[in-house]
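>>> Mind folding the following:
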Amino acid sequence: MAKGDDIVRRKKNKANRKKQNRQKDSSAVSARVASMIAAKKRRKAGTRRMCQGMCFSLPTPDDPFNDFHGKNNVKRSEIKKSMPSKVNQKVLMKEKNAFLKKGSVPGGNMKVDSLEKMISEKVVNSNEDHEKLIASIHNVGQTGHAKSQISEIQPDRKVGTQSHEEQTFESSYCPSKYLMMCLKEIENALCHDGTYNSGEDKPLFITTWGVEFWKCYSAGMDVLEASGSSSDVEQIAWIASTAADAIARREKEGLLFTSPFLLFLAPSKEKAVKVRSICKPLKGLGIHTVSLHHGASLDRQINGLKSCEPEFLISTPERLLELLSLKAIDISGVSLLVIDGIESLLASGYLDAIKSIRQGISGKPHTVVFNDCFKYATIPAVRNLLIGSVYRLSLNDSIASQSACIIQSIDVCASKEEKTVKGISALNNVYSNQPLPQPLKVLYVVQKDSNIQELVVALKLNGYSVSSSSCFGVAEVKDSLDSKSNMGPSVSLLDSEQINTAELGEYGVVMIPDFVLSIDNYVHILTRMARNTVDGILHCFLTKDDAPYARPLVEILEQCGQEVPEALRNLCLA
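Predicted structure coming up:
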């Protein structure tokens, strides 16, 4: 039976009255009370929210924490939107504002939707680049001895440097966003000038050398760049960005700088101009760079230094020394000292000027030396500039690069007794002529079936303590000598058969009394020893019976730029 129109109207009016009454009731109370009333109604109806479902369901083996509130078919979206970082947001907003100011976007009549699509694609690309950076950082340092030289940096922890106690800032597994932004600014400027092609060259922030340098700087270690060349664009960009990031971190801590933070000593005016052009894009981020060289008058540079306080100072040693003599600039607070092109500086006679500049810096700043030459003449200069623990940073696998600043001493002896005497004399010269903070560790590479007892007795009589494995039988002669002889420097003995498995990086002095090794083992020792110092010495003693090894050793010495002894050449001819 169909209902009449009056019945339908009455039901509709009744529903409207109930609705109005509910609205009056909810408006008569506060928002908090209304929410409580609504929650009570949901509890009575059994339609509680997902976050309030613990009352009407019990945990099960499939859902022990009752995450699904008794519902087995609850589907949750697992798609996560990739959100751009703050640095990417700033870059993208800058591009978007530039497009809007022009009134048009690339492509003519491009709509707003296409603009947003283009920006979203850039965000995805930037996120992929960031993932590449993280992957490269985890891969970098797996080769060589990076793990043994640089302490692991834990996130959200203060890193206490070993030789630079003044620098204690938080480091993480990857460089900061501000450092990435500095690299991006430099890269954009170089691409705009045409000096850097981002399409052909890989981005600056995934440069392997830069990541290694950042790790060294974070660990507070000095760096010897032993690739055999002067600094290039990528290396300068990473050094400048790392210094800018350190300045930003210290300013957050409330520290102020009255002198330049970075001092870059360039060998020529052209190199100083190049370094300044790379650092110039950081001016928009608050980093001011000044270049000092003979291209401008001295009075003009003095007036320019009075009007500004540069964070980065690039100069040739001679011009900087003139300004220091006139007290036109203060470099006592420099925290990062970079010396580029050591061979060119030595050829121009700037070594004394560099020493005077280094004495004008108070404390011990981070020091980076680009060793662009493997000649023996540069070794004393590098040793005067790098004192203490250093890190050898080189992506070149050549023998000369890996053995940079390690002196190879090869003596030709007439008998085995003469080899022992010369070995002890060379060891005494090492400790008497090198006033180091800590004595270098000494390693003797010997053969198990040789006369070890005579060598141990000679070492102990000269005040050295000997440590070795039990296979050499050193314990038999230990009690026959005075116990005071064990108070001297320690000398370790290593079986020649264990060369390839031993850790040689901690030894600064390696002695080979009997050349029972192959040339490959000799190269292995040369390129693996003294990884934390530039004072390494490798002594090797030959006799006439070792004449077949003379020619390969001469070639290695010539390749490393070291002087070949006349006795070794004669042995080679024999």
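>>> hey, let's count contacts and neighbours off CA atoms from now on
Noted.
>>> can you give me the helices for the stretch 151-300 of the chain?
In the stretch 151-300 of the chain, the helices defined using DSSP state H, counting those that start in this stretch lie at 177-193, 208-218, 233-252, 269-279, 298-307.
>>> Which elements pack onto the first one?
Read that as helix 177-193. Judged by 3 or more CA pairs under 8 Å, 6 or more residues apart in numbering; DSSP states H and E, helix 177-193 is in contact with helix 86-102, helix 233-252, helix 269-279.
>>> number of nearby residues for Glu566?
By the criterion of other CA atoms under 10 Å, Glu566 has 11 neighbours.
>>> this one as well, want them side by side:
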Amino acid sequence: MPKGDDALRRKKKKLVRKKMRADTCTSNVSSRIAGIIASKQRRKAGKRRKCEGMCFSLPSPDDPFNDNNGLKNFNKPAPSETEAGASVTQKGDASRKVFSSRQRDPQKDKSKNVLTSLFGKYERNTVQKVETKDGMLGKGGVIRTQRRLHGSSDGPSKFLTACLKSIQNTLLDKSLSDRKSENSLLLNQWGAEFLTCSLLGTDILETTGGCSSEEQIAWMVSIAADIIAIKEKEGLSVPNPFLLILVPSKEKAIQVRLLCKPLKALGIHTVSLHTGASLDHQIDGLKCCEPEFIISTPERLLELVSLKAIDISGLSFLVVDGLKSFAISGLLDNVNSIRQATLGASLTVVFCDSFGPLSTSAVQSLLGGPISRLSLSDSIASQSACISQCVHMCTPEEKPSKGIHVLNQECGKRTSSDHHKVLFVEEISSKARSSAAALIAEGYAMSNDTSDCLEVAYCKETTTVTVTDLEHVHNRTDMGEFEIVVVINFPPEIDDYVEILTRMARQSVNGVLHCCFCQEDASLAGPLIDILEQCEQNVPEFLRSYHNSVSMSEH
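The predicted structure follows:
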């Protein structure tokens, strides 16, 4: 009797359910049992693997005990100790050939290579000491570990990576900016250099020439969140607020707040304080939660501090975003007041978007100690930020005495008790020896270490003067340590002057470059004026006169 359609449909569904149950049972077993089942199925199908064998072969003179199962080239010389590492590498390469049929993502491999090149500056598994200020990582200030402060030798830590990825995903989802790849934040060159500078324990001066970008903000807040996670993991107390970002406007505060919002899911709370919002509402918000990050304008923050609604004395991380905007708005005094209230901050970052005398004095009031310079721009103004350039007019006969006079005046201005290093540059070595003798006659005492290093005690401070010539100044590896440089004879090429300017005072914001300029150097007046104007320095009138006279003679 033929079966109806309903009976056939029920039988088909029954077979389907039976097959689904079999698949479910197989997927629920462990990987070991699944491997045994797969091996059994291959054996029944006659598709054994080579290692599962039944591959018997006869012994031979080369392999009497059949240890190699009949394969050739069994007797291989044992690798020496020097070749052991190479043999292991070759073995690993051979084993990876099994997966050659898989399609690899070239973009992923490229991203991994770039990430390794950005962060792989230290050797793997090396014990390093990282000196930090008290407050950032607690008392003691020394971390002895086999991993870097914010990650391993191959890249940042997992938590730091998670913070960057959360911000990146939010930017992509909300279309706040156009990103070329998913790893644009993680592979950001500025972030890699900032991560390295943050390990040095010194304040950071950013001289690229603008306010902070989205990528820079993302890296700073992610590193701050990573430091908080490290301290909490080690059982250390974390004062709130931990990070303060001073911004010049309400719009900038809202933008930074949106960038920090994804970190709330990771336990990092952010509050923005700015004008245009109710003061009582902001006070209630600070009482309800204890935020780790504060984004504020200077005037509103000082108002809340005066009302004792917030305490910033225990701050650990301070960011000043854009000195030019603060100067235009007349808020530099407020910024200095906030800086005085947060002198215990372990890390201060200043974004210097202007290179004039006003910005230089503001940076000098904010950053007093040793600094680390960070810039992605190769311009002369960016590399010579916070270095004053002084050009003195004199005759060729007056140059030695003029240089010593300038040196004495500059040393008299330095009232700090810190150690100052001065470089005295002459034209040739014979003139350098003459200048050294003149300095000794002025009361500078000869050092016992080297013949070209002079030491003097001036106003209860130690100033070390090094005398050299133009030929050897380019080969000096310690140019970044000199705060004061006096060039007696102006270099014959303007590039030599630029090299001295951009290499000196790398760890200080009080650098000064003095140069003696005479009538014989008039041909270089035009290029020198361009450099001074580019760096927003004062241009002496005699330089313009020299330049005009040269221009008239050429025409």
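>>> What value does the TM-score take for this pair?
After superposition, the two chains reach a TM-score (TM-score structural alignment, normalised by the length of the second structure) of 0.74; 452 aligned residues with a CA RMSD of 3.4 Å.
>>> hmm, back to that, ok, which of the helices and strands packed on helix 177-193 of the first structure comes nearest His539 of the first structure?
Taking CA to CA, helix 233-252 is the member of these nearest to His539 of the first structure, at 34.5 Å.
>>> with the second structure superposed, average distance for that closest one?
Following the fit onto the second structure, the mean deviation recorded for helix 233-252 of the first structure is 0.5 Å by mean CA distance after the TM-score superposition for the first structure.
>>> And Ala328 of the first structure, what's its match in the second structure?
Here Ala328 of the first structure is matched to Ala309 in the second structure, going by TM-score structural alignment.
>>> for Pro310 of the first structure, same thing?
Looks like Pro310 of the first structure aligns to Pro291 there (TM-score structural alignment).
>>> Which of the helices and strands packed on helix 177-193 of the first structure sits closest to Ile410 of the first structure?
The nearest among those, by CA to CA, is helix 233-252 at 36.0 Å.
>>> Near the aligned partner of Leu243 of the second structure in the first structure, how many other residues are there?
Under the alignment by TM-score structural alignment, Leu243 of the second structure pairs with Leu262 in the first structure. When counting by other CA under 10 Å, one arrives at 26 neighbours for Leu262 of the first structure.
>>> now His274 of the second structure
24.
>>> who's in contact with it?
Neighbouring residues of His274 of the second structure by CA atoms under 8 Å, 6 or more residues apart in numbering: 249-250, 253, 296-297, 300-301.
>>> returning to that earlier point: assign a three-state SS to the match of Pro310 of the first structure, would you?
Secondary structure state of Pro291 of the second structure, per DSSP: H, G, I helix; E, B strand; the rest coil, is coil.
>>> quick revisit: output the contacts of His274 of the second structure as a markdown table; include the columns neighbour count.
As requested, those are exported to a markdown table (neighbours: other CA atoms under 10 Å):
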| residue | neighbour count |
| --- | --- |
| Ser249 | 16 |
| Lys250 | 17 |
| Ala253 | 21 |
| Ser296 | 26 |
| Thr297 | 24 |
| Arg300 | 17 |
| Leu301 | 24 |
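>>> which part of the first structure lines up with the lengthiest helix in the second structure?
The helix that spans the most residues within the second structure, counting by DSSP state H, is helix 5-28. Helix 5-28 of the second structure lines up with nothing in the first structure when matched by TM-score structural alignment.
>>> what does that helix rub up against?
By CA under 8 Å, 6+ apart, the surrounding residues in contact with helix 5-28 of the second structure are Ala34.
>>> What of stretch 200-218 of the second structure?
Taking CA under 8 Å, 6+ apart as the rule, stretch 200-218 of the second structure contacts 130-133, 164, 167, 185, 188, 190-191, 197-198, 256, 259-260, 321-322, 346-354, 367, 369-377, 382-383, 385.
>>> In the first structure, point out the residues matching that stretch.
Using TM-score structural alignment, stretch 200-218 of the second structure pairs with 219-237 in the first structure.
>>> do the same with stretch 265-273 of the second structure
With TM-score structural alignment as the criterion, stretch 265-273 of the second structure aligns to 284-292.
>>> where do the strands sit along the stretch 251-400 of the second structure?
Using DSSP state E, counting those that start in this stretch, the strands of the stretch 251-400 of the second structure run over 270-273, 293-296, 317-321, 347-351, 371-374, 387-393.
>>> An error on my part: the question was meant for the stretch 51-200 of the first structure.
157-158, 170-171.
>>> now for the last one, which elements pack on it?
The one in question is strand 170-171 of the first structure. Where contact means 3+ CA pairs under 8 Å, 6+ apart, strand 170-171 of the first structure is packed against strand 157-158.
>>> measure whichever residue in the second structure pairs up with Val382 of the first structure to Lys133 of the second structure for me?
Residue correspondence to the second structure (TM-score structural alignment): Val382 of the first structure is matched to Val363. Distance, Val363 of the second structure to Lys133 of the second structure, by CA to CA, to the nearest Å: 20 Å.
>>> Between those two, point out the one with more neighbours.
Ranked by neighbour count (other CA under 10 Å), Val363 of the second structure and Lys133 place Val363 first, with 22 against 19.
>>> Tell me how far that one lies from Lys413 of the second structure.
Taking CA to CA, one finds Val363 of the second structure at 18 Å from Lys413 of the second structure.
>>> ok, now Ala457 of the second structure?
14 Å.
>>> swap in Val486 of the second structure?
Taking CA to CA, one finds Val486 of the second structure at 15 Å from Lys413 of the second structure.
>>> Between the two, tell me which one has more neighbours.
Remark: of Val486 of the second structure and Lys413, Val486 carries more neighbours, 23 against 9, as counted by other CA under 10 Å.
>>> Nearest to Lys180 of the second structure among the contacts of His274 of the second structure?
Ala253 (25.7 Å).
>>> What does that closest one correspond to in the first structure?
By TM-score structural alignment, Ala253 of the second structure lines up with Ala272.
>>> Need the counterpart of Arg300 of the second structure in the first structure.
Arg300 of the second structure maps onto Arg319 in the first structure, by TM-score structural alignment.
>>> now do Cys386 of the second structure
Match for Cys386 of the second structure (TM-score structural alignment): Cys405.
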